[in-house]
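In: return a 3D structure for these sequence lines:
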Amino acid sequence: MSIPTHHPFDFDPTQGFDLDRLRAIRPPEAAPGFDAFWQARYERARGLDPQPRVNASKTSHPNWLVQDITYTSTDKFPIGGWLLLPREGSVKRGLVVGHGYGGRDAPDFDIPVKETALLFPCFRGLSRSRRPPISTDPAWHVLHDIDKPDRYILGGCVEDLWLAASALTRLYPAIAGRIGYSGLSFGGGIGALALAFDKRFDRGHLVVPTFGNMPLWLTLPTVGSGNAVQTYQKTHADVLKTLCLFDAAVAAKRIEAPMLMAVARFDPAVAPPCQFSVANGLAASNQHEIFILDAGHFDYPGEQEQHALLSAKVGRFFGVT
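Out: Predicted structure coming up:
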């Protein structure tokens, strides 16, 4: 297998980095006050009752009981999503599943886990959690309140994830300490920020995570949300002061739970050096595994085979009791 050689973009989605350079890149230093900023937010979020409410869903599946779920996040923001319960066996673990910047229209039924309650929240402003004046367009969503660090939308999304863990443990107290997280792209970056400060998650799986190495993220060509922020920066030169507080690579250095990270060598939407900055930020440990994809956010030969291998690893990773 190899990275794609033909593509329609006017830039190189590898950003000119070979695998050795990608493996060598490291996260930037933490912004002043990074830990205090997030620890205070986490403590406030942990003190809230998410008041989860579940109802039968119109969606059905032979292996899963599908329920619609809502819970209350910070700022009394209503979060909507889906809860899947196994039709066979008891609930012994929990798994919160984040989504990419395209939002989510339905839960994923092919996650290879058993005896697990799966919570699929929609981050604030998106899909089942849409609410004006927040735009559902990623190019505008990523800019929402970017000039106010305490109000920036990414921070609220991290809090939505923390409250998702609270909602699961309210519904199933016995799974406390056995909750995992899986997040793709946008959900990967948000997941790194969340797991760095919430020890209730006992393991995490991040795929092509964004928001890593923000100083670099602002300089590399992309078709993703970074492009909107780069355009914004042209008239707001101080935006990096906010973004440095939301750096997923800096957060990764603080994650203690075992991690299964999937990063891509070629990606037009999330620059590979930024992805690898997140993966390389994890402490050197045999409890972490880095799985390298040929490409992300792009169809490529061998994609199904690579993702089948990754799926098998996911099943083993979250299959622990």
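In: C-alpha only now, for contacts and for neighbours.
Out: Noted.
In: tally of neighbours for the nearest residue to P86 once chain neighbours are set aside?
Out: Once flanking residues are discounted, P86 sits nearest to W64: 4.9 Å by CA to CA, 6 or more residues apart in numbering. By other CA atoms under 10 Å, the residues close to W64 number 17.
In: now do the contacts for P209.
Out: G183, L184, S185, F186, G187, G188, G189, V263, V270, Q275, V278 (CA atoms under 8 Å, 6 or more residues apart in numbering).
In: how about TSV for those residues, with secondary structure and distance to H99 added?
Out: Listed next are those as TSV, based on DSSP: H, G, I helix; E, B strand; the rest coil; distance: CA to CA, whole Å:
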residue	secondary structure	distance to H99
G183	strand	6
L184	strand	6
S185	coil	7
F186	helix	7
G187	helix	5
G188	helix	8
G189	helix	10
V263	strand	16
V270	coil	15
Q275	helix	16
V278	helix	18
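In: tell me which element S285 is part of?
Out: S285 belongs to no helix or strand when elements are defined using DSSP states H and E.
In: got the contact list for it?
Out: So S285 contacts nothing (CA under 8 Å, 6+ apart).
In: how close does it get to A257?
Out: As judged by CA to CA, to the nearest Å, S285 and A257 stand 11 Å apart.
In: and S225, by the same measure?
Out: 28 Å.
In: now do the strands in this protein.
Out: Using DSSP state E, the strands of the chain run over 53-56, 64-72, 78-86, 93-97, 116-121, 179-184, 201-207, 259-264, 289-293.
In: let's see this one next, to set against the first:
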Amino acid sequence: MPMLDLPLDQLERYRPALTHEPDFDAFWAKTLDAARTVTDPPKAVRVDVGVRAVDTYDVTFAGWAGEPVRGWLVLPRGRAARWCVVEFQGYGVGRGRVHEHLLYAACGLAHFVVDARGHSRGDTGDISPVSSGPHEPGFMTQGAHDPEAHYLRRLITDAVRAVDAARDLVGAELLAAAGPSQGGGLALAVSGLVAGLDAVLPDVPFLCDHRRGALVSDRVPFLEVAQFLRKRPELAEETFRTLSYFDGMNFAARATAPALFSVALMDPVVPPSTVYAAYHHYAGPADIRVYPFNEHEGGGALHAMERIDFLRGLGDF
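Out: Reported below is the predicted structural model:
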């Protein structure tokens, strides 16, 4: 895949204007205050999945409107963890299987793998009246007419409540939000909405600079927005206004925790300019790892150890 976005020297200067509406902070304060009125504690049931080197728990916690969201809690066996990494998943992925999530625990960190409501490889159905159980992706224009109704309002609320659940369940001293692609966008949302994070690890993060993404990328999920607006061009400004409430660069401008980004310069799914948009607006200390010849896999296994080293530099384990 050849490079399809801006050259690196232009990416390093790319800093579009923020798109948040005047009521952005009030919108999210109201949303999260309502979600936190549900005080049911998270439930963790120990499960045997055949992986003997870790302790594994099937977790259910209250997300948007108190609706149940699932997750795996994977702990290093026989020892307390100083760090807990709350990891969000990519588009369509869900929490998957426990054996796909062993690296952090193998390195001595607690790992809370959060499911994504309605995604086809997840277990968390979206039982809200406007949606359904797990199904194939197609979320970007669900509720495009109104931020109150958009799917991403529910998904981001779930992410914030996942951090609340991790604090209740894991007695870790340090807390990180992480994820690839959509999961990276959710980590950025959490970085701007949750106080007291110690690290943020967004890998090739999706959900940033929506207008640019819809103009540049010819792959889903950004393509969903372009396809919608081909049929309803008169709804473009309304749609991008709605998406601004869920834009990673607007959350990044409110973040304070140290962050390690990754970007792939041949990524056809998440154009690197959209990653740099969030990176350049990130208000806390931030660094970025650039993978010039990689597509949406980003740095893959190489970058996984970059994340481990970054966390170790913030607080050894």
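In: got a TM-score for the two of them?
Out: Overlay of the two chains. TM-score (TM-score structural alignment, normalised by the length of structure 2): 0.86; 302 aligned residues with a CA RMSD of 2.4 Å.
In: and the closest residue in space to L126 of structure 1 that isn't next to it in sequence, how close does it get to L245 of structure 1?
Out: Closest residue to L126 of structure 1 apart from its sequence neighbours, by CA to CA, 6+ apart: T136 at 5.4 Å. Using CA to CA, T136 of structure 1 is found at 23 Å from L245 of structure 1.
In: L118 of structure 1 too?
Out: 29 Å.
In: neighbour count for the two, which is higher?
Out: L118 (29 against 22).
In: which position in structure 2 pairs with the residue nearest to P86 of structure 1?
Out: Counting by TM-score structural alignment, W64 of structure 1 lines up with V54 in structure 2.
In: pretty sure that match contacts W72?
Out: No - applying CA atoms under 8 Å, one finds V54 of structure 2 not in contact with W72, separated by 11.7 Å.
In: and P149 of structure 1, what's its match in structure 2?
Out: Aligned partner of P149 of structure 1 by TM-score structural alignment: P147.
In: quick check: its match touching T239?
Out: No - using CA under 8 Å, P147 of structure 2 is not in contact with T239; the gap is 9.1 Å.
In: comparing these two, which shows the higher neighbour count?
Out: Shown here are P147 of structure 2 and T239; by other CA under 10 Å, T239 has more neighbours (23 against 20).
In: gap between the more buried one and M249 of structure 2?
Out: Distance from T239 of structure 2 to M249 of structure 2, by CA to CA: 17 Å.
In: the longest helix anywhere in structure 2 vs structure 1, average distance?
Out: Longest helix in structure 2 by number of residues (criterion: DSSP state H): helix 151-169. With mean CA distance after the TM-score superposition for structure 1, helix 151-169 of structure 2 departs from structure 1 by a mean of 1.3 Å once superposed.
In: what lies in contact with that helix?
Out: Residues contacting helix 151-169 of structure 2 (CA under 8 Å, 6+ apart): 31-32, 35-36, 41-42, 44, 61-64, 69, 84, 86, 88, 112, 114, 116-117, 139-140, 142-143, 147, 186-187, 189-190, 193-194, 246.
In: show the buried residues in those residues.
Out: For the contacts of helix 151-169 of structure 2, a burial check counting by 16 or more other CA atoms under 10 Å picks out 31-32, 35-36, 42, 44, 61-64, 69, 84, 86, 88, 112, 114, 116-117, 139-140, 143, 147, 186-187, 189-190, 193, 246.
In: give me the subset of these lying in helices.
Out: T31, L32, A35, L186, A187, A189, V190, L193.
In: quick one, what contacts the aligned partner of the fifth one in structure 1?
Out: The reference is to A187 of structure 2. Superposed on structure 1 with TM-score structural alignment, A187 of structure 2 falls opposite G191. Contact analysis of G191 of structure 1 by CA under 8 Å, 6+ apart lists G98, V158, L161, Y181, S182, G183, L206.
In: tally of neighbours for the fifth one?
Out: Burial of S182 of structure 1 is recorded as 24 neighbouring residues (other CA under 10 Å).
In: ok, now the last one?
Out: Neighbourhood size, L206 of structure 1 [other CA under 10 Å]: 28.
In: is it in contact with A252, as I believe?
Out: No - here L206 of structure 1 does not reach A252: they are 10.7 Å apart, not a contact under CA under 8 Å.
In: overlap in contacts, those two.
Out: A192.
In: how far away is the counterpart of S90 of structure 1 in structure 2 from R13 of structure 2?
Out: Matched by TM-score structural alignment, S90 of structure 1 corresponds to A80 in structure 2. Distance, A80 of structure 2 to R13 of structure 2, using CA to CA: 43 Å.
In: I appreciate the help and will end here.
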